[in-house]
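Peer 1: Sequence unavailable; structure follows:
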């Protein structure tokens, strides 16, 4: 079973190279234990998908020992189940849990506007209770006051995910991360049109996240709080300097608590 899962992960990464922009561009290799709150997710098989797209690779964040936060668009196509990879930068060394479709809770107002421009792009996954270790940990949710005080243009943030290091590069099986900064929402509006419940993140020096990192975390570098979820970017290329849109976690704190019971600190 472990060998099968590893082969499946490798196939998903290779498919991502020929699909569209499914990698972190020019990231750095993560150290073991550097992102203990980050999980890998494989959704599928999906009922409403072409044969080559029956499985979808995403990221997610542990917000309690029974709940993971991810992007709603990762859950499209009615996936039968989701496999969760905990506690390692390499999936073949990870702890693996599988949960069924009934444990996936997508925001009821989620929808696609156009060209992968999403609204209410947030979802929760209920999991078996996981034992926390030095490599498996939750990350705190932000409080509403964090939005006023800390989430501002120029604020340093970090995001992480699995994939190739550069556009056109070979797929890799090690977790990558990238340091970015918050931009003004107008920077994303000018690129993608009207947005709601979103954060805008600048990319520079050809460093960025892309669609294969969907559902993964955006974390305040100086406070280690989860403020965003990878949602979407341009299909023109990861390393061209276009801003990336993240779901604004603060905008969905009430919904997160109503479904999971998890509160901000």
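Peer 2: Cool, got the structure. Only a predicted model underlies this, so the values are computations on that prediction, with no experimental measurement involved. Residues are numbered from 1 along each chain as shown.
Peer 1: From now on I want contacts and neighbour counts done on CA atoms only, so please keep to that.
Peer 2: OK.
Peer 1: Verify the contact between residue 68 and residue 62 for me.
Peer 2: Yes. With contacts counted by C-alpha atoms under 8 Å, residue 68 reaches residue 62, the gap being 4.6 Å.
Peer 1: what's the spacing between residue 89 and residue 175?
Peer 2: From residue 89 across to residue 175, the span is 5 Å (C-alpha to C-alpha, to the nearest Å).
Peer 1: And residue 117, by the same measure?
Peer 2: Residue 117 sits 26 Å away from residue 175 when distances are taken as C-alpha to C-alpha.
Peer 1: Please compare the first structure with the one that follows:
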């Protein structure tokens, strides 16, 4: 019986949250590097359908359960009425990667207090048309505990198909970059981001070497727990128009731990509703 229990535990634990089958290679390389394929299996590509019928990558996002994706409110546009969520992607330039699946949204919920002028509450949830099975290449990230505050200089990784340098093209292969967290006391100083940053945000990078670029919008700031699991602690929100990695202008993320009750409320509200926009 003990053998059965142990086996059952490992089967249940094999696909929890935040534990990739193929762990990321955590380099300290300055700037973005190609990620090990499928080492960030919760990373999604949010794509919209253009006038020709072709789909275009517009933002990143994070799978947080079998049917819910977290992204930024500013990624959702009322003028783009057809989206799809691509899961299990590594190379955006490869049309039919065997590990990947594209699903339509059943529901898109933008935070009711999203303020585009002041970039507040930059968070949205996408309910997928159906539940997605967990595989080696599609695994949800863990949500942080409510109220979690990252320590200054905590090492986290931003991932996405964003621009690798200011004005550059978006990347084909998924990128990762190490960013060190900048605490609120520092980031809110007048010569940093000042009052534009609130305590519901996380700053990271801004050392003039590493930062996320605009193509990464909506994607995760991934931070590892002591037990090896990964939380999605941030959602890429905004950066400096001066460039991707300007000194004292770190990337700014929506702090996910400030919105746990909102995430829970939304996911429970739409738990059994039929698809509609």
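Peer 2: Sure, I can see it. All figures in this text were calculated on a predicted structure; none of them were measured in a lab.
Peer 1: picking that back up, for residue 89 and residue 175 of the first structure, list the residues in contact with both.
Peer 2: residue 30 (C-alpha atoms under 8 Å, 6 or more residues apart in numbering).
Peer 1: ok, which stretches of the stretch 51-200 of the second structure are helices?
Peer 2: 184-187 (DSSP state H, counting those that start in this stretch).
Peer 1: now stretch 144-164 of the first structure, how far from the chain's geometric center?
Peer 2: How far stretch 144-164 of the first structure lies from its chain's middle: 13 Å, per C-alpha atoms, centre = their mean, to the nearest Å.
Peer 1: Check stretch 79-88 of the first structure too.
Peer 2: With C-alpha atoms, centre = their mean, you get 13 Å for stretch 79-88 of the first structure.
Peer 1: Repeat that for stretch 192-202 of the first structure.
Peer 2: With C-alpha atoms, centre = their mean, you get 16 Å for stretch 192-202 of the first structure.
Peer 1: And that stretch, what's buried?
Peer 2: 192, 195, 198-202 (16 or more other C-alpha atoms under 10 Å).
Peer 1: how far does that stretch stretch from start to finish?
Peer 2: 14 Å.
Peer 1: What's the end-to-end length of stretch 90-106 of the first structure?
Peer 2: With C-alpha to C-alpha as the measure, stretch 90-106 of the first structure spans 27 Å from end to end.
Peer 1: quick one: what's aligned to residue 48 of the second structure in the first structure?
Peer 2: Residue pairing (TM-score structural alignment): residue 48 of the second structure is matched to residue 43 of the first structure.
Peer 1: In the second structure, point out the residues matching the helix or strand containing residue 258 of the first structure.
Peer 2: Residue 258 of the first structure is located in helix 253-260, with elements delineated by DSSP states H and E. Under TM-score structural alignment, the match for helix 253-260 of the first structure in the second structure covers residues 260-267.
Peer 1: Mean deviation, that stretch versus the first structure?
Peer 2: Aligned to the first structure and superposed, stretch 260-267 of the second structure gives a mean residue distance of 0.6 Å (mean C-alpha distance after the TM-score superposition for the first structure).
Peer 1: residue closest to the middle of the first structure?
Peer 2: residue 216 (1.7 Å; C-alpha atoms, centre = their mean).
Peer 1: The second structure: which residue goes with that one?
Peer 2: Match for residue 216 of the first structure (TM-score structural alignment): residue 219.
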